[in-house]
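>>> sequence and predicted structure, then a few things I'm wondering about:
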Amino acid sequence: MGNKVAGVIFDLWNTLVPLSDQIKQQAFIETSATLDLEPQKLINPWSETRSRRETGDLYQYLSWMRDELASGWTEETILNAMNVRRDIHGSAFESPDFEAVYVLDRLKKNNIRIAVVSNCSSDVRNMISSSVIEPFIDVIALSAEVGIMKPDPKIYQYAASKLGLGCEQCIYVGDGLDHELEGAEKAGLKAFLLDRGDGIQWSGDSLSRLSDVLKEVGID
């Protein structure tokens, strides 16, 4: 695509920041414990209401879940659970993709606009804000704040517009979960699978490592 690319929109988890199953499991177990619930009693309502959790405020979601489960969680209990979850998930930012800072820096120095689009809960904003990747990012579009989840084309269009660009001027890079690549192309972006060897099927173009993004935007 050469020099026509003016912006790169990245997925967050397992694209810029690896999030292992171990960290996710630990966060869920310890959050459940803080809420004084056995994990097996929370897992079904938690998974079944993902879209609600990831398109709004996390505190409001947990307050709603308290009513749904007829639980006696206090405000302090909910805030403590949020802190536990944030600290564990936030630890993933201590080890971003080993090429992430290099790639983001090169893009920034070559005046390529950078956005992150993520399906996530609202606490991720603070995780990004205190991370080493935050200074390089021009636009952060979180589903919890925008109220739209990938693969809805509107969230990609939102990110591109906030960059001051059209979707046709941007490429999208992600690990392929949530049908995000299909959604990006429906929005008008060229999408690339960052192939982590997870067996994600994608008929379009793939990148074997994050630094391959640079050649796609015309940076040697």
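Nice, I can see it.
>>> CA only for contacts and neighbour counts going forward, please
Noted.
>>> I'd like to know how far the residue nearest to the spatial centre of the chain sits from residue 176.
By Cα atoms, centre = their mean, the chain has its centre lying nearest to residue 118, at 2.8 Å. Distance check for residue 118 against residue 176: by Cα to Cα, to the nearest Å, it reads 12 Å.
>>> next, the one to line up against it:
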Amino acid sequence: MQCSVIVFDVFGTLLTIEKRRSPYKRLLHALAKQGRRPQANDVSMVMSHCKSFAELAKFWGYEISIDLVKSLEADLAEELDSICLYDDTRETLLKLKSQGFKLALCSNLAMPYGNAVFNQLPSFDAYAMSYAVGATKPDPKIYQHLLNELHCDAKEMLFIGDTPKADVVGPTAFGMCARLIERKKGQTLRQAMSGCVDI
């Protein structure tokens, strides 16, 4: 079946954060200092629930100071302000659209990053954001959300992302085609899609 839908991961694929402050990691470190043991699903929890820093701490049974909340919020704001497109993102998306492809986003990210993503990438046919779906890649639920939104078959989808497990192994197991993009090695979207899509 020929590819008719291109699904993109967001950060490390279409967008980058130039000033990383990692506020959620800071929150987890602060809770660890209070005696909380890190859990394997901590990152998934952050990215699949719509909770503030204070609400997350409370969910895990801890309280954090107002000063820490303000500091975390400042770090978050700085990260959000530094989000920008990779040089080839806009041109590539316009070319794909002109060729009739449907475009979708599928990303693991905490809720505050959602608006920044929508502002930068407003014209997609479907969105599967982990905090909205309530599941993170590679959980099949997040990929199924896209199928439900687009009313298509998994075999019609090509997934492009920078994380092997979430963006290649997960989509492939679900029945999609998938390609890894390695931005740190200078790879472009066109190069990542080579052999699957000609643009």
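That came through fine. Since this is a predicted model, take the numbers as computed values, not measurements.
>>> can you calculate the TM-score here?
The TM-score (TM-score structural alignment, normalised by the length of the second structure) is 0.80; 196 aligned residues with a Cα RMSD of 3.3 Å.
>>> you'd agree the residue nearest to the centre of the first structure is up against residue 145?
No. Assessed by Cα atoms under 8 Å, residue 118 of the first structure is found out of contact with residue 145, at 10.2 Å.
>>> wait, what's in contact with residue 192 of the first structure?
By Cα atoms under 8 Å, 6 or more residues apart in numbering, the contact list for residue 192 of the first structure reads 171-174, 181, 204-207.
>>> coming back round to it: which residues are in contact with the aligned partner of the residue nearest to the centre of the first structure in the second structure?
In the second structure, the residue matched to residue 118 of the first structure (TM-score structural alignment) is residue 107. Neighbour list for residue 107 of the second structure: 8-11, 128-130, 136-137 [criterion: Cα under 8 Å, 6+ apart].
>>> now, which of those residues lie within helices?
Judged by DSSP state H, helices contain the following of the contacts of residue 107 of the second structure: residue 130.
>>> among the contacts of residue 107 of the second structure, which lie within strands?
8, 128-129 (DSSP state E).
>>> which single one of those is nearest to residue 16 of the second structure?
Using Cα to Cα, residue 8 is the member of those that sits closest to residue 16 of the second structure, with 13.4 Å.
>>> residue in the first structure matching the closest one?
Using TM-score structural alignment, residue 8 of the second structure sits opposite residue 10 in the first structure.
>>> surely that match touches residue 119?
No. Between residue 10 of the first structure and residue 119 there is no contact under Cα under 8 Å: 11.7 Å.
>>> and those two? which has more neighbours close in?
residue 119 (29 against 22; other Cα atoms under 10 Å).
>>> tell me who's in contact with that one.
Counted by Cα under 8 Å, 6+ apart, residue 119 of the first structure has contacts 54, 142-144, 149-150.
>>> looking at those residues, which is nearest residue 94 of the first structure?
residue 142 (19.9 Å).
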